[in-house]
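Student: Give me a model of this one.
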Amino acid sequence: MPAPLQNIDFIDLKKQYLRLKPEIDARMQAVLDHGQYIMGPEVKELEQQLAAYVGVKHAIGVSDGTTALQIALMALGIGPGDEVITTPFTFIATAETISLLGATPVFVDIDPATCNLDASLLEAAITPHTKAIIPVSLYGQVADIEAINAVAARHSLPVIEDAAQSFGATRHGKRSCGLTTIGSTSFFPSKPLGCYGDGGALFTHDDDLARRISQIRLHGQSQRYVHSAIGVNGRLDTLQAAVLLVKLAHFDEDVRLRGEAGARYTRLIEQAAHPHIRTVQVAEGNTSVYAQYTVLVPNRAKVIEVLKANGIPTAVHYPMCLHKQPVYAGTPLASQHFPHAELAADSVMSLPMFPDIDHALQAQIVEHLVAAVDSTL
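Tutor: Next up, the predicted model:
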């Protein structure tokens, strides 16, 4: 076993802050000076810049990524009796928001190479009750959107891209969040573009959907104290918008660094040629922002224990498929079987990953990974 490592962060947000400190401090001070903490001018400025970045007509800032999904579903009129197709291998928010509105999540298995929804299984899952499809762009790369959109178009179904982990990624040169009926993302601090609290955004080319989304995020308000729809308190606060404005200005550099760090991990692991370590593949035509760098290993719990003892933090996204979650026990979902998603849930493990990660450190982490897997076989 190589020599233990010390003081490694799984995600180092401090380095980025120190790099951007003068600009972030100045932007936040401007908000403190004008005092418009809710729906201040920075929110509108950010929305305009986000829309331009993604290449859509409309970007609407919201309070967080989960609320973004809920608002998207509400804007599409999803409710009791409806079904929404998605993946069982994702964070609970994807299915939770469907259930919260009284609709039923319907799961299809994942592509084992990318861990994203397998578009070839969609058609068979569609019923007369299907009202939308939510592919998740997991780990930093977009799902097979062309195939998903083609199936959706044949059945006149809207598609919501859950891009909580893929903002900044591209598919055939087009940016995540601008590829479907609605794009939804999160600005949670650990995301590729993260604020210093909760935040999110929705994206669309559709004027009517943009109007409905904007109303719903503000208690359904169409003008002051006139409520034309049932809505939620889903506003993005001004201080978070101020932070995001600075980070967005430097985001292309972060995306480049993330891409290089992810490719470096892949190269190192391929060079190690370990038969029991598999990487999540980046699909042809995709770029990834590597929200996580994820590998699949046997005996994961033991591997994690060995790595931890040697100073290397890890994370698991996600250890339990949604159909196996206790909240869905007693429902028809609980008895379903999705072999690729279930294998991934038992095997995935993410390594330390952030734009400023040291090259030599990555090599040491892979060396420890190989030794840890060997020690548990």
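
Student: Please make it C-alpha for all contacts and neighbour counts, starting now.
Tutor: OK.

Student: Against Gly183, how distant is Ala164?
Tutor: 9 Å (CA to CA, to the nearest Å).

Student: Please provide the structure for the following sequence as well, for comparison with the first:
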Amino acid sequence: MEFRGLKAQYQKYRSEIDESIHNVLQKGHFIGGSEVQELEEQLSKYQGVKHCITCANGTEAMSLVLMAWGIKEGDAVFVPDFTFFSTAEVVALIGATPIFVDVDQGTFNMDPVKLEKSITKVIQEGKLTPKVIIPVDLFGLPANYIEIKKIAKHHNLLILEDSAQGFGGKIGDKNAGSFGDAGTVSFFPAKPLGAYGDGGAIFTSDDRLAETITSLKMHGKGKNKYDNIRIGFNSRLDTIQAAVLLVKYRAFVEHELEDINKVAKMYDDELASIVKVPKIPQGYYSSFAQYTIKLKHTTDRDGLHNHLLNMGIPSFVYYHKPMHKQTAFSYLKYNDDNFTITNELCNTVLSLPIHPYLTEKEISTVVDNVKSYFNN
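Tutor: Coordinates of the predicted model:
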């Protein structure tokens, strides 16, 4: 059984993917080919923004935005404590300070109430200047942008939406990745829209920001690549990856997003009385990068994980360790008592197999084994 269904997806679209890759090989335009521009045009239209700028990966997508905004040492950037390392890593890498914020117990996303308290505390301490909020659309569910945008406006802060896992998620009719002043997505293979290698993109309707990012991602180029007007780096999406993504994007919008939500609904119906299933607030729509359940105790989580493993069913823990406990951030000296929800989640969550190609038989196998574990 596959955790994210990449092999099953390839078998279904093998001829289209192979042909798309072959076309790139025939043309020989491996960097900056027409497929890259076509992908950017299609994704910007889907997102309802003016610009989609592809790059090498989702981490560098966030780095490019922060660099373009001039975020630097002495600036505070607010990041959820329950997330992948890169969300905070990019902040520290440019010399700014990540300020970790505990998350909501139901959605696992950044808690707006705690965000407001964290901003107020930083202002009162006077050592750092609040500049940016980076909410994460965790496991495919958009963060609470209704409240977060109010807070950002009140404190005059920028919003960088980390939608690495969120592509396809929605609040109402608005897509994840389009809520912030800029949004980023990852094309890591296991993401909702994944390439066959690394890749990423930035979404924005800010013309000046888009121009600066386009320069930064190509060594700070000006009129051409030999006219360098700023210090940047090399962060481009390969043409072959764009060719793969064009095929997979069509599948994503035609049926995958709908199908993965059907799988999640089947899990909900069977497991809601046994474990805590994902909470999707009214008006929200998840792309289910992960289907993450919450157990009562660590022993339950670890026991179920091992039981599923013994039955040949993959499951994973996202995430074992909060940001504030990462060794790389030990210099920040956070108070562990301020992160009660994140600490609990790290000890009790488990992600089950989910993808658009999961069969009803496979779903039943997962469900039956979860039930049998608790029955025994």
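
Student: TM-score of the superposed pair?
Tutor: The TM-score (TM-score structural alignment, normalised by the length of structure 2) is 0.94; 364 aligned residues with a CA RMSD of 1.3 Å.

Student: one step back: between Ala164 and Gly183 of structure 1, which one's more packed in?
Tutor: Between Ala164 of structure 1 and Gly183, counted using other CA atoms under 10 Å, Ala164 has the larger neighbour count: 32 against 28.

Student: any idea what sits nearest that one, other than its immediate chain neighbours?
Tutor: Leaving aside its chain neighbours, Ala164 of structure 1 sits nearest to Thr185 (4.1 Å; criterion: CA to CA, 6 or more residues apart in numbering).

Student: Quick one: the strands in structure 1, in order.
Tutor: 58-62, 83-86, 104-107, 130-134, 160-162, 170-171, 174-175, 182-186, 200-204, 221-223, 226-227, 278-279, 293-296, 348-351 (DSSP state E).

Student: how about the ones you listed, which one is nearest Leu307 of structure 1?
Tutor: Among the strands of structure 1, the nearest to Leu307 of structure 1 by CA to CA is strand 348-351 (10.1 Å).

Student: other SSEs contacting the closest one?
Tutor: strand 293-296 (3 or more CA pairs under 8 Å, 6 or more residues apart in numbering; DSSP states H and E).

Student: The strand it packs on aligns to what range in structure 2?
Tutor: Strand 293-296 of structure 1 corresponds to residues 291-294 in structure 2, going by TM-score structural alignment.

Student: ok, average deviation of that stretch from structure 1?
Tutor: For stretch 291-294 of structure 2, the mean deviation from structure 1 after alignment is 0.6 Å (mean CA distance after the TM-score superposition for structure 1).

Student: hang on, the earlier thing: and the residue nearest to Ala164 of structure 1, what's its match in structure 2?
Tutor: Under TM-score structural alignment, Thr185 of structure 1 pairs with Val185 in structure 2.

Student: burial measure for that match, as a count.
Tutor: 30.

Student: so what's it up against?
Tutor: The contact partners of Val185 of structure 2, taken as CA atoms under 8 Å, 6 or more residues apart in numbering, are Gly58, Ala61, Asp162, Ser163, Ala164, Gln165, Gly166, Phe167, Gly177, Gly200, Ala201, Ile202.

Student: go on, Thr340 of structure 2?
Tutor: Asp102.

Student: Please report the distance of it from Ile17 of structure 2.
Tutor: As judged by CA to CA, Thr340 of structure 2 and Ile17 of structure 2 stand 45 Å apart.

Student: try Asn144 of structure 2
Tutor: From Asn144 of structure 2 to Ile17 of structure 2 the distance is 36 Å (CA to CA).

Student: circling back: for the strands of structure 1, give me a markdown table that also has distance to Val306 of structure 1.
Tutor: Converted to a markdown table, the strands of structure 1 look like this (distance: least, CA to CA, whole Å):
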| stretch | distance to Val306 of structure 1 |
| --- | --- |
| strand 58-62 | 40 |
| strand 83-86 | 35 |
| strand 104-107 | 34 |
| strand 130-134 | 37 |
| strand 160-162 | 34 |
| strand 170-171 | 36 |
| strand 174-175 | 38 |
| strand 182-186 | 32 |
| strand 200-204 | 36 |
| strand 221-223 | 54 |
| strand 226-227 | 56 |
| strand 278-279 | 18 |
| strand 293-296 | 16 |
| strand 348-351 | 13 |
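
Student: among the ones you listed, which is nearest Arg256 of structure 1?
Tutor: Among the strands of structure 1, strand 170-171 comes nearest to Arg256 of structure 1, with 12.2 Å by CA to CA.

Student: Quick one: average offset of that closest one versus structure 2, please.
Tutor: Comparison of strand 170-171 of structure 1 with structure 2 after fitting gives an average deviation of 0.7 Å (mean CA distance after the TM-score superposition for structure 1).

Student: do the same with stretch 255-263 of structure 1
Tutor: So stretch 255-263 of structure 1 averages 0.8 Å relative to structure 2 (mean CA distance after the TM-score superposition for structure 1).

Student: pretty sure Thr266 of structure 1 is touching Thr279, no?
Tutor: Yes. Counting by CA atoms under 8 Å, Thr279 is a contact partner of Thr266 of structure 1 at 7.1 Å.

Student: can you pull out the helices in the stretch 151-300 of structure 1?
Tutor: Counting by DSSP state H, counting those that start in this stretch, one finds helices in the stretch 151-300 of structure 1 at the ranges 207-216, 238-249, 251-272, 300-309.

Student: could I get the ones you listed as JSON lines with mean neighbour count and distance to Val348 of structure 1?
Tutor: Converted to JSON lines, those look like this (neighbours: other CA atoms under 10 Å; distance: least, CA to CA, whole Å):
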{"stretch": "helix 207-216", "mean neighbour count": "20", "distance to Val348 of structure 1": "35"}
{"stretch": "helix 238-249", "mean neighbour count": "23", "distance to Val348 of structure 1": "29"}
{"stretch": "helix 251-272", "mean neighbour count": "17", "distance to Val348 of structure 1": "15"}
{"stretch": "helix 300-309", "mean neighbour count": "17", "distance to Val348 of structure 1": "8"}
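
Student: So for Pro105 of structure 1, which of those helices sits nearest?
Tutor: Nearest to Pro105 of structure 1 among the helices of the stretch 151-300 of structure 1 is helix 207-216 (21.5 Å), distances taken as CA to CA.

Student: What residues in structure 2 pair up with that closest one?
Tutor: Using TM-score structural alignment, helix 207-216 of structure 1 corresponds to residues 207-216 of structure 2.

Student: Also stretch 25-42 of structure 1?
Tutor: Aligned by TM-score structural alignment, stretch 25-42 of structure 1 falls on residues 18-35 of structure 2.
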